[in-house]
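Student: Sequence first, predicted model second:
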Amino acid sequence: MSFQEAVFILHEHEVVAGYRLKDFEQQVRQGASLIGPSGDYLCAAYVQVGNHQCAEAIVLFQLPVQCSGADIIARPDWYMPLQRLADNAGPGPNMGAGRIRLACQSQCSVSWHRQSLWEPATSDFMAIRKALRDSSLVQQPLPAAVAPVSADSSPLSAVQRVSGVSPGSLLAQKHDAPEVEALKQMLRNEVDTYRKQLQQLQQEIERQRSLNEALQRQTEQAESGALTARQAEELKQRHAHQLSGYQQQIELLQAELELARLDAETS
């Protein structure tokens, strides 16, 4: 297998725990306590990670849990074909090595699993990307679990909770690298490219809207013989579908733009 598999638990757009997939499955089978907020379910992310330490596929799933005292335990009857969903997932944002495959509530290849998935925000992708980068999954073992922040301890960032490394030392390591300026320039160029693509898509959306308005006028005049109402409606639906596709592309590019901007600021 050319990739590694991990499961991250997220809460309020931050990673609070990380497991290798086999360790996560063992925790679930054995009814061991998991780390995360109390409630009916945990927001989890199954991630396929390539040799470049970047996500290749993500499945955002809800893990049903039950509380046993202070312990949070996965429900014993839970099952989801995570790898199958990842293999057949739709397009997602660029997480550092091209567009990922993404399965979430709005796009799921198996309809009856749709309600067991959740819908991400851009900050969720940022949190997963930071967790992968800071835990050095390919080079070092991923922690079996990340300890939660105690009430009397000083606040820890998501980087510290996942990797145990302070942001200051990570920043020093980055700026010691001789290629850092070249990397920053590359990221700035990537941001500019995403902006241009967004502008082009927005212009195309405006063009499609103009076409839809023209089609609406043609529909109203259909009885005069220029176009039948049925033909006009078919054309209108076709352009509406194209418009929806452009809108989805804009949302993906906006997520990629935000990820690239974050890297440009923190590199």
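Tutor: Sure, I can see it.

Student: use CA for all of it now, contacts and neighbours both
Tutor: Will do.

Student: Which single helix of the protein contains the most residues?
Tutor: Criterion DSSP state H: the longest helix present in the chain is helix 180-220.

Student: Please name every helix or strand in contact with that helix.
Tutor: On a contact count with 3 or more CA pairs under 8 Å, 6 or more residues apart in numbering; DSSP states H and E, helix 180-220 meets helix 229-266.

Student: which helices and strands sit right next to the helix it packs on?
Tutor: strand 90-94, helix 122-135, helix 180-220.

Student: quick one: contacts of the second one?
Tutor: In this case it means helix 122-135. With contact meaning CA atoms under 8 Å, 6 or more residues apart in numbering, helix 122-135 is reached by 8, 10, 13-15, 53-55, 95, 142, 158-159, 162-163, 165, 255, 258-259.

Student: ok and it relative to strand 90-94, angle-wise?
Tutor: With axes from the mean of the first three to the mean of the last three CA atoms, to 10 degrees applied, the angle from helix 122-135 to strand 90-94 works out at 70 degrees.

Student: what's the next secondary structure element after helix 122-135?
Tutor: Reading on from helix 122-135 to the C-terminus, the next helix or strand found by DSSP states H and E is helix 158-163.

Student: cool, and the shortest one?
Tutor: The element immediately downstream of strand 90-94 (helix or strand, assigned by DSSP H and E) is strand 99-103.

Student: want to compare, so here's the second one:
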Amino acid sequence: MSNYPAEQLEAVFLFQEGQIARELLYPEFEAILDGFIPVPDFSGTSAKAAYVQINPSLNVTGIVFFLLGFDAKGMVDRRWNVPLRQLLESAGSGPDMGAGAIRLVCYSQCPVAWHQKNLWDPLMQPGNNSFVAMRKAVKSNRLGFAIKAPEIQAVTPAPVQTGRTAADIEREQSVLEQKLHEHYAQELRDKMALLIKEQRLRIATLMNQHQAKFHSLQHEHQQRLLAYQQQYQRLDQQNKELEERNRSLKESLEIQATKVEGMREYFAHKLKAAQQDESSQLQLLQENFALELDTKIRAATAELREMLDMREVELFYRHQNESALKEEIVNLKHENQQLLKNSGDQLLGRLTKAGVNLVTFLPGVGEIAIALDDIGRYLEDPDAYAAEKAGVSQAVYFSWLEHHKSPCCSAIDSRGNMCGRSIPMIETPLEFHSGESDRCTQHQSVTFSLVAERR
């Protein structure tokens, strides 16, 4: 049986598929954080966990719902750093779990903004309630907490007063009824306040879940739209290349047809002049004509094929050189990132262990804490890093930045002049669609009509 201080008991619950999968004493959880104990059941996943503070009467007084990442070996991610006790000291109120309103920290109710991404919202559906499951687990006391028996105060009977009149008794009953009414009214108000807070927490949780689902659908729509745009551009480029190639082949065919027609006229004239000679000479000229014509055509065809083969070889070597250069660029970037990481790894590691986070403000993303492993990528290309955190491509992010700096219509008329009409600003890159969000109502309708005509 654990010997915890009488004032405060601590435990950590690990959840799996909405149910409590494992109960840990806080020293056991600290051993997992220090890397002494692996948890193979959660290898390669991000587990949902809850830090619980319990009073000696086995009533929950505070909860922090946090996320805990594990690597492939079941060890806790070294970058995890969530101050559970400090968060609970500045937490808001939650539902009543037997000892009054608890202190609650979750995704929808986080006192420190940059720790919100490491938290999650509890389940509050009927039949699948995280608070009910934890209350039952605490009451079952499988962790073996030392329970403090409640103190029973002796009730001293009030002395019996004699000689009271009926008016005194009626007055005392009236005062007692008034006190009981005030007591139960206050108790009812407290219960209503707790119920309202619990419903607000449930509403905030549902709103965050719907918002996360909406952002996921919006990101998927953005990716699909970008893929369609890229496919359209690729097909349009292929169409242009095919048209150019068709035009070139037509010109080459016309030139060859002109040459063949010239040779045909020449040999026809020569044949006509030789018709006066003997039939053997005529037959010989016809054979020579056919042979020379076939030779010319084969020579022209071989020349065209040779030119085409040379172009294909050039394209092949060009693709090989581009692939080699791209691989070299990727290796150089990786080496640069490793150098940046190794150069400041000791200092940044000490700062991270001390609870210091590198926080920056990115347009369209807001304040964000930069992980130690991401510092190299951020310093190399802050705009690409911001586009990745915003969930859009770099091209879309640059287009949104131009729109955010100057929210005006960027449509170009037939004279080459920009429209410049003021339009509503799109606050986030996920909601921005190039060619639509940076156009006024008039040019949006023109764009839609052009797309309909192309279809």
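Tutor: Sure, I can see it. What you see is a predicted model; the values in this text were computed from it and never measured.

Student: And the TM-score between these chains?
Tutor: Once superposed, chain against chain, the TM-score is 0.51 (TM-score structural alignment, normalised by the length of the first structure); 153 aligned residues with a CA RMSD of 2.9 Å.

Student: Tabulate the helices and strands packed on helix 229-266 of the first structure in a markdown table, adding columns for mean neighbour count.
Tutor: Formatted as a markdown table, these follow (neighbours: other CA atoms under 10 Å):
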| stretch | mean neighbour count |
| --- | --- |
| strand 90-94 | 20 |
| helix 122-135 | 21 |
| helix 180-220 | 15 |
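
Student: Nearest approach to Met80 of the first structure belongs to which of the ones you listed?
Tutor: In terms of CA to CA, the element of those nearest to Met80 of the first structure is strand 90-94, at 17.4 Å.

Student: secondary structure element for Val7 of the first structure?
Tutor: strand 4-11.

Student: compared with the second structure, how much does that strand deviate?
Tutor: For strand 4-11 of the first structure, the mean deviation from the second structure after alignment is 0.8 Å (mean CA distance after the TM-score superposition for the first structure).

Student: so where in the second structure does that strand end up aligned?
Tutor: Strand 4-11 of the first structure corresponds to residues 9-16 in the second structure, going by TM-score structural alignment.

Student: Val82 of the second structure touches His115, doesn't it?
Tutor: Yes - contact criterion CA atoms under 8 Å: Val82 of the second structure and His115 qualify, at 7.1 Å.

Student: So which of these two has more stuff around it?
Tutor: More crowded of Val82 of the second structure and His115, by other CA atoms under 10 Å: His115, with 18 against 15.

Student: Which residue in the first structure aligns with the more buried one?
Tutor: Per TM-score structural alignment, the equivalent position to His115 of the second structure in the first structure is His113.

Student: For that match, which non-adjacent residue is closest in space?
Tutor: Met80 (7.9 Å; CA to CA, 6 or more residues apart in numbering).

Student: and the spatially closest residue to Arg75 of the first structure that is not a sequence neighbour, what helix or strand is that in?
Tutor: Leaving out its chain neighbours, the residue that sits closest to Arg75 of the first structure by CA to CA, 6+ apart is Val65, at 5.1 Å. Element membership for Val65 of the first structure (DSSP H and E) is strand 55-68.

Student: Heading C-terminal from that strand, find the next helix or strand.
Tutor: Next along the chain from strand 55-68 of the first structure, counting by DSSP H and E, comes strand 71-74.

Student: if we can go back for a sec, want to try JSON lines for the helices and strands packed on helix 229-266 of the first structure, with distance to Arg101 of the first structure as columns?
Tutor: JSON lines is the format used below for these (distance: least, CA to CA, whole Å):
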{"stretch": "strand 90-94", "distance to Arg101 of the first structure": "5"}
{"stretch": "helix 122-135", "distance to Arg101 of the first structure": "13"}
{"stretch": "helix 180-220", "distance to Arg101 of the first structure": "19"}
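
Student: in the strand holding Val65 of the first structure, what counts as buried?
Tutor: Residues 55-66 are the ones in strand 55-68 of the first structure that count as buried (16 or more other CA atoms under 10 Å).

Student: what ranges do the helices span in the second structure?
Tutor: Under DSSP H, the second structure gives helices at 26-33, 84-89, 130-140, 166-274, 279-343, 345-353, 375-380, 382-390, 394-405, 441-454.

Student: Going by neighbour count, list what's buried in the last one.
Tutor: Just to be clear, that refers to helix 441-454 of the second structure. For helix 441-454 of the second structure, the neighbour count (16+ other CA under 10 Å) marks 443-444, 447 as buried.

Student: just how off-centre is that helix within its chain?
Tutor: In terms of CA atoms, centre = their mean, to the nearest Å, the centre of helix 441-454 of the second structure is set 31 Å apart from its chain centre.

Student: same thing with the second one?
Tutor: Helix 84-89 of the second structure has its average C-alpha position 27 Å from the chain's average C-alpha position, going by CA atoms, centre = their mean.

Student: Please apply the same query to the longest one.
Tutor: How far helix 166-274 of the second structure lies from its chain's middle: 13 Å, per CA atoms, centre = their mean.

Student: can you check stretch 184-192 of the first structure too?
Tutor: With CA atoms, centre = their mean as the basis, stretch 184-192 of the first structure stands 21 Å off its chain's centre.
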